[in-house]
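Peer 1: Pasting a predicted model and its sequence here:
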Amino acid sequence: MKTAIYPGSFDPVTFGHLDIIKRASRMFDEVIVAVMVNSAKTTLFSLDERVKMLQESVKGLSNVRIEHISGLLIDYCKAEDIHIVIKGLRAVTDFEYELQIAQVNKELSHNEVDTLFLTTSLEYSYLSSSVVKEIARYNGDVSPCVPDFVADELDKKYGFK
């Protein structure tokens, strides 16, 4: 069974994330979406909220499961015998950042973990969780960016519902 892991903060999950998840689910027997704790980021949604939004988002994908990870991704990969990390790329700047992380993961895993880069579909190439939060903060329409239930959660966080 070939398993891949797709890590991220998913604060909140966007249609761009879901595009990568759906495409990866067609490539692998199992895809683990790992909601990460990133000490360098302050999140809008709690870890539990992000996990719940992702679980709702992937309901129709039987080979996708949601996990949360608070340590190093590479340690989780070793413990679970996972050798493929999926990362989505929107632009060259994403590649520069993600390439460095992929190289560190490769080194820390003693060449046991590879990173597969998937370019985001063009219709979602402008999307980021940060952009979505900025639109939502000013009560803008995020419906082209996130599932309806995520838009509702954003409205609640910013006091619009």
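Peer 2: Arrived safely, thanks for sending. Numbers count the residues shown, from 1 in each chain.
Peer 1: Only C-alpha atoms from now on, for both contacts and neighbour counts.
Peer 2: Fine.
Peer 1: ok, the residue nearest to residue 95 when sequence neighbours are not counted to residue 108 distance?
Peer 2: Distances taken as CA to CA, 6 or more residues apart in numbering put residue 89 closest to residue 95, at 6.2 Å, once the chain neighbours are dropped. Shown here: residue 89 relative to residue 108, a distance of 22 Å by CA to CA, to the nearest Å.
Peer 1: the more surrounded of those two?
Peer 2: When neighbours are counted by other CA atoms under 10 Å, residue 89 and residue 108 differ, and residue 89 comes out ahead with 20 against 13.
Peer 1: try this one next to it:
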Amino acid sequence: MNRLAIYPGTFDPFTNGHLDIALRSVRLFDSLVIAVTTNAKKTPLFSVPERKELIKKSLPEDVNISVESFDGLLVDYAEKRGSIIVIRGLRAVSDFEYELQMALLNRRLKPSIETIFKMPSEEYSFLTSSAVKEIALLGGCVDGLVPAAVKSALIEKFKEKN
């Protein structure tokens, strides 16, 4: 049986913290899907196709990770993909309340879906996509915060905006 896990998020942009969680998660399962979605509460810097491409460029070639996008309910997407496992990252206690609420709602909608919380490696515990965007917007250095492909895309995107 193929144990497939889903790692959903907006990933705008994909950070080294996201990469860390993805690479550590795929070691626990046969395969992992990084599932890119939208969030009505956020205004994205990159389109969904751009985000998918940046994630693909950020992944090592020898890992069993695919990148897809979805709309609608996460639990419906997971069920359609044949997965009962959702991976969510927790950086701090402040993330826990929101993530717990979402996990409980998802369980209510589809009791067969399990949410697994993973903490990033200590070096990424402070890292957020919002902070990366602000640093890049203000001309700061994002080395070590994002993969090289994302760094290049951020530089280009903010050149276009200015």
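Peer 2: Everything's here; your move. What you are looking at is a predicted structure, and each value in this text was computed from that prediction instead of being measured.
Peer 1: just to revisit the earlier point, just checking, the residue nearest to residue 95 of structure 1 touches residue 120?
Peer 2: Yes. At 5.8 Å, residue 89 of structure 1 and residue 120 qualify as touching, with contact defined as CA atoms under 8 Å.
Peer 1: the helices in structure 2, which residues?
Peer 2: In structure 2, the segments counted as helices under DSSP state H are 16-26, 48-58, 74-81, 93-109, 129-137, 148-161.
Peer 1: mean per-residue distance, the shortest one to structure 1?
Peer 2: For helix 74-81 of structure 2, the mean distance from the matching residues in structure 1 following superposition reads 1.1 Å, by mean CA distance after the TM-score superposition for structure 1.
Peer 1: The second one too?
Peer 2: For helix 48-58 of structure 2, the mean deviation from structure 1 after alignment is 0.5 Å (mean CA distance after the TM-score superposition for structure 1).
Peer 1: Please list all residues in contact with residue 114 of structure 1.
Peer 2: By CA atoms under 8 Å, 6 or more residues apart in numbering, the contact set of residue 114 of structure 1 is 83, 84, 85, 102, 105, 106.
Peer 1: any idea how far it is from residue 86 of structure 1?
Peer 2: Taken as CA to CA, the span from residue 114 of structure 1 to residue 86 of structure 1 is 9 Å.
Peer 1: cool, and residue 29 of structure 1?
Peer 2: For residue 29 of structure 1, the distance to residue 86 of structure 1 equals 14 Å [CA to CA].
Peer 1: again with residue 129 of structure 1
Peer 2: 18 Å.
Peer 1: Just want to know which of these two has more residues nearby.
Peer 2: Between residue 129 of structure 1 and residue 86, residue 86 has the larger neighbour count (other CA under 10 Å), namely 22 against 19.
Peer 1: tell me the contacts of the more buried one?
Peer 2: So residue 86 of structure 1 contacts 4, 5, 6, 7, 24, 115, 116, 117, 118 (CA under 8 Å, 6+ apart).
Peer 1: Can you tell me the residue that sits opposite residue 16 of structure 1 in structure 2?
Peer 2: Aligned counterpart of residue 16 of structure 1 in structure 2: residue 17 (TM-score structural alignment).
Peer 1: Excluding chain neighbours, give the residue nearest to that match in space.
Peer 2: Going by CA to CA, 6+ apart, residue 17 of structure 2 has residue 124 as its nearest residue, at 5.1 Å.
Peer 1: burial count for the alignment partner in structure 1 of that neighbour?
Peer 2: Using TM-score structural alignment as the criterion, residue 124 of structure 2 maps onto residue 124 of structure 1. Neighbour count for residue 124 of structure 1, taken as other CA under 10 Å: 18.
Peer 1: Assess the claim that residue 124 of structure 1 and residue 16 are in contact.
Peer 2: Yes. With contact defined as CA under 8 Å, residue 124 of structure 1 counts as touching residue 16 (5.2 Å).
Peer 1: Could you pull out the residues contacting both of these two?
Peer 2: residue 145.
Peer 1: Run through the residues that contact residue 109 of structure 2.
Peer 2: By CA under 8 Å, 6+ apart, residue 109 of structure 2 lies in contact with residue 75.
Peer 1: And it, how far from residue 142 of structure 2?
Peer 2: On the measure of CA to CA, residue 109 of structure 2 and residue 142 of structure 2 end up 39 Å apart.
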